[in-house]
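In: Predicted structure and sequence below. I'll ask about it afterward.
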Amino acid sequence: MERVILLGATGSIGGSALDILRAHRDRFELVGVSGWGNKERLAEIASEFGPRYICLREESREFMSRFPGKEFLFGCGGLDQMAALTDADTVIMAVSGTAGLMPTLSAIRSGKRLLTANKESIVCAGEIIMDEAAARDTELVPLDSEHNAIFNLLTRIDPDTVSEITLTASGGPFREKPIDETVTLEQVLDHPTWDMGRYITANSATLMNKGFEVIEAHHLFAMEYEQIRVMIHPQSLVHGMVRTSDGSLYLSASPSDMRIPISLAMFFPGLPPQTGEPLALGGLTFDFADPDWVKFPMLGLAYECGKAGGLMPAALNAANETIVHAFLDGKVPFFRIPEMVADVLDGVTNKSAPSLDEILETDTRIRVVCDEMIGG
C-alpha cells in the first residue's frame, strides 16, 4: 500500500488526484491532506478518505471539532511539515503558486516520491530543486499533461538521441480573437478545452502558462531553450512531442482529462488501468501552428527570463502572479498585463546562481513593487 500526502486537495488538480485515489483504494492510502480555499470541500474529503493529518490555512476550532483524533497542522509551516512526514511514501503537490516551493524541497529532502503540478517552484528555483533531487536520487514526476507526456516519451527513448521537445498549447480563448481594451473577465476565463482554476486559466489566455512550462521543461529535462518548442494545437489532444536525431517525431496523445497524466504519474514506472475512454482517431482533426509572438508577448518574455536565469524567472513569476490577480480582482485591464509585467522586470538587477533566500527575497520585493504600481 502506497501512503500518499495530497497538498492542495480542494483545487482542480487535487480533485482529479482524488478520483484516482478513490478508484484504487487497494493500492493507495491517503494519509494527509491540505486545502486552503474551500473548508467545506476539505471536510468532505476528510470524511470520505479519513486521513490522519489535515493541514488548514489557520486554526479553526469549529472545523477541528468535527474531526476528533486527527492531527492538525497550520499555514505554510504546516505544509512543510506534512510534506516531510515519515509515515508517507509519496507527495502529490497540487498547491499553486510559490506556496509550493518549501513543501517541494521538504518532500525531496525527506526522501519522498514527488508528483508535482506546482510549476512555480521549479520556475523560481529549478536549479536548486533539481540539484537536491539528484543528490537524493528522488523520483520526481510531473503531473501537467504536457510535461507528463514528455516525461513518459523520454523514458522510452534514448536521451542521447533527442534533438528537441515540443509543448503544445490550445491557444486559449484569444487564439482567433483580438486582445484589446474591450476584453472581459468572462472572455478570459472561457477556456476552450480545459477546466482549470481562475489564475491558471488567465495565464493560459496570455500564454504565460505555456511560458512557465517552457522554463519548467528546461529544468525537468535538462534541455536548452533552443531545444524547446511551443506549438498551438487547438484540439488539446497531442500533449507533447519528442524529435530524435534521425528526424523522427514521437508524440503522446490522449483526451483532455487530467486524470490521465495524474494516473500515469501515480502508477509510474508501470502503467495504470485505463482511465476513461481511449482516444479514437477516426474522424479527428489535428491542427498545429506556430504561436503568434506579437499577440502573446508573455511567451517571448518567458523565454527571455528563462535564458537569463538567476533571479529573472522568480521575478517574472512574482510580477505575473500579482498583476494577474489584480486583473481577476478588477483592478487592471487584461490587455495591460504584458506591459505591466515587462515594466517591473526592467527594474530587476539579476544575479547568477542565487541562493534560496535571495530567490524568496526577490519574490517578496517584486510583489511589493507590483502592489505599488497597481495602487498608483
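Out: Noted; the coordinates are in hand.

In: hey, let's count contacts and neighbours off CA atoms from now on
Out: OK.

In: Quick one: the helices in the stretch 151-300 of the chain, in order.
Out: All helices of the stretch 151-300 of the chain, identified by DSSP state H, counting those that start in this stretch, fall at 185-188, 198-206, 208-220, 259-267, 297-308.

In: residue contacts, residue 4?
Out: Residues counted as contacts of residue 4 (CA atoms under 8 Å, 6 or more residues apart in numbering) are 28-32, 88-92.

In: now residue 168
Out: 146, 230-233, 236, 238-240.

In: got another, please set it beside the one above:
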Amino acid sequence: MKNLCILGCTGSIGCNVVEIVRRFPDRYRAIVLAAGDNVDLLCEQIVLLKPLVVILRTEAGALALKKSGFAQGIEILYGDAGYVAAATHPEVDTVVAAIVGAAGLLPTMAAVDAGKTLALANKESLVVAGGLLMPLARQRGVDILPVDSEHSAVFQCLSGQRERDVAKLLLTASGGPFRTRHKSSFKDIRPEDALAHPTWNMGKKISIDSATLMNKGLEVIEAMHLFSVPVEKIDVVVHPQSIVHSMVAFCDGTVMAQMGIPDMKGAIALALSWPDRLPLNLPLPDFSDLDMRMEAPDLERFPCLGLAFDAAREGGIFPAVLNAANEVAVDAFLQGRIPFTRISELIAETLMRTENRNVKDLEDLLQADAGARQTALSLICSF
C-alpha cells in the first residue's frame, strides 16, 4: 500500500489520480489532498478518499471547507506553508506534483528534500529549477517518475538502454487547435478557441500553452534535466493524432516509440506503479484504420517554441524568466487583456529586458521569477 499526497488534486491530472486511487484501493491511499480554490470538488474527493489532511490555496478556502461540514476530523491547512507541509507529511510515500505553474516549485523541492518518491506532472519545477532539483534528488536518493505523456514515453523507451547509445529524444506535439489555421487570422483567436484542444482534455493554462506550442517548449527544457541530455539532442515532431507519445532515436538508426490512445491515465498509472503496470483496460489504438501523420513544427507561426529552445541554450535564469513571462501572458490572454499574438511578443520582450546570470541557489530563481513577472505586467500595462 502506497500513501499518496496529491498536490493539485482538483485539476485535470489530480482528478485522474483520484480515479486511479478509487479503482485500486488495495494499492493506493490518498492521505493528503492539496487543492486550489475548488472547495466543492474537494468535498467530493474527501467523501470518496477520506484523507487525513487537506490543503487549500487561501485562508478563505480553508474557512469555506470548515463551514461545509465535510472535513470533520481532518486537518485543514492553507497557503504555501500548507503545500510544503503536505509534500513532507511523514506518512506519505509518494508525492504527485500536479500543481500548475511555478506555484508548484516550493512543495516539489520540499518533497524531494524530504526523500519522497516524486510523480512529476509539474514541468515548471524542472523548467525553473532543474539545475537544483535533479542534483538534490540524486543526493537524497529520490526517484522522479514523469507523469507527462511525452516524458513517460521517453522514460519507457530508455528503460534498459545505455545512455551513450542515445542519439535524439523526439518529443511529439499534437500541434494544438491552430495547426492548420492561417497566421493572418491569429489576431482574432479568442480564449474559447484556444481552449478547444483537438485531442487532450486539459486545464486552461496548459491548453493555452498547447495552442502556442509553449507547452512543448517547456517540455524540451524539462526533458533536458530529467534525462540529462543537451538541448541539441532534443527535437520536436508534430503528430496530430497523439498516438505516438514520444520517441527515442539511437546511434544505430533505430527509433523506439511508445504508443497509446491519448489518455493521461496511462502515464499517471505508470508513475505510481513502476516497475509494475496497472490493468487499466484502456482500448488500443485502431491500427487497422490509423492515419499517422508527422511534420516539423512551424516556428514562424508558433514562435513560443523557438523562444523556449533559445532559453534552454542560454541557460542561467532565462528558463525561469521564460516561464514567468509566459504565465503572466497566458493569464492576461484568458482575461481578454491581450490578443493571442501578444503572448509570444510579451515573452520575447521580457527576455530582452532581462540580463541573464548564473544561478547560485533557489533564491536567485525566485528573484528572477518575481522580476520577470513585474516586467511582463508593466509591458501589459503599456500595451
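Out: Okay, I see it. Here the structure is a predicted model, which means the values were calculated and not measured.

In: Work out the TM-score between the chains.
Out: After superposition, the two chains reach a TM-score of 0.98 (TM-score structural alignment, normalised by the length of the first structure), with 376 aligned residues with a CA RMSD of 1.1 Å.

In: still on that earlier bit, need the contacts of residue 168 of the first structure in JSON lines with distance to residue 295 of the first structure and neighbour count, can you?
Out: Shown next, in JSON lines, are these (distance: CA to CA, whole Å; neighbours: other CA atoms under 10 Å):
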{"residue": "146", "distance to residue 295 of the first structure": "22", "neighbour count": "24"}
{"residue": "230", "distance to residue 295 of the first structure": "15", "neighbour count": "21"}
{"residue": "231", "distance to residue 295 of the first structure": "15", "neighbour count": "20"}
{"residue": "232", "distance to residue 295 of the first structure": "13", "neighbour count": "19"}
{"residue": "233", "distance to residue 295 of the first structure": "16", "neighbour count": "21"}
{"residue": "236", "distance to residue 295 of the first structure": "20", "neighbour count": "24"}
{"residue": "238", "distance to residue 295 of the first structure": "23", "neighbour count": "24"}
{"residue": "239", "distance to residue 295 of the first structure": "22", "neighbour count": "26"}
{"residue": "240", "distance to residue 295 of the first structure": "23", "neighbour count": "27"}
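
In: one step back: out of the helices of the stretch 151-300 of the first structure, which is closest to residue 332 of the first structure?
Out: helix 185-188 (10.9 Å; CA to CA).

In: In the second structure, what stretch matches the closest one?
Out: Under TM-score structural alignment, the counterpart of helix 185-188 of the first structure in the second structure spans residues 191-194.

In: May I see the buried residues of the matching stretch?
Out: 191, 194 (16 or more other CA atoms under 10 Å).

In: same question, stretch 156-171 of the first structure
Out: 162-171.

In: which residues in the second structure does that stretch align to?
Out: Taken onto the second structure by TM-score structural alignment, stretch 156-171 of the first structure occupies residues 160-175 there.

In: Please pull up the equivalent of residue 137 of the first structure in the second structure.
Out: By TM-score structural alignment, residue 137 of the first structure lines up with residue 141 in the second structure.

In: Over to residue 77 of the first structure?
Out: Residue 77 of the first structure maps onto residue 81 in the second structure, by TM-score structural alignment.

In: And for that match, the neighbour number?
Out: 14 (other CA atoms under 10 Å).

In: So it: helix, strand or coil?
Out: For residue 81 of the second structure, the assignment made with DSSP: H, G, I helix; E, B strand; the rest coil gives helix.

In: closest to residue 278 of the first structure out of the helices of the stretch 151-300 of the first structure?
Out: Nearest to residue 278 of the first structure, of all the helices of the stretch 151-300 of the first structure, is helix 259-267, at 10.2 Å by CA to CA.
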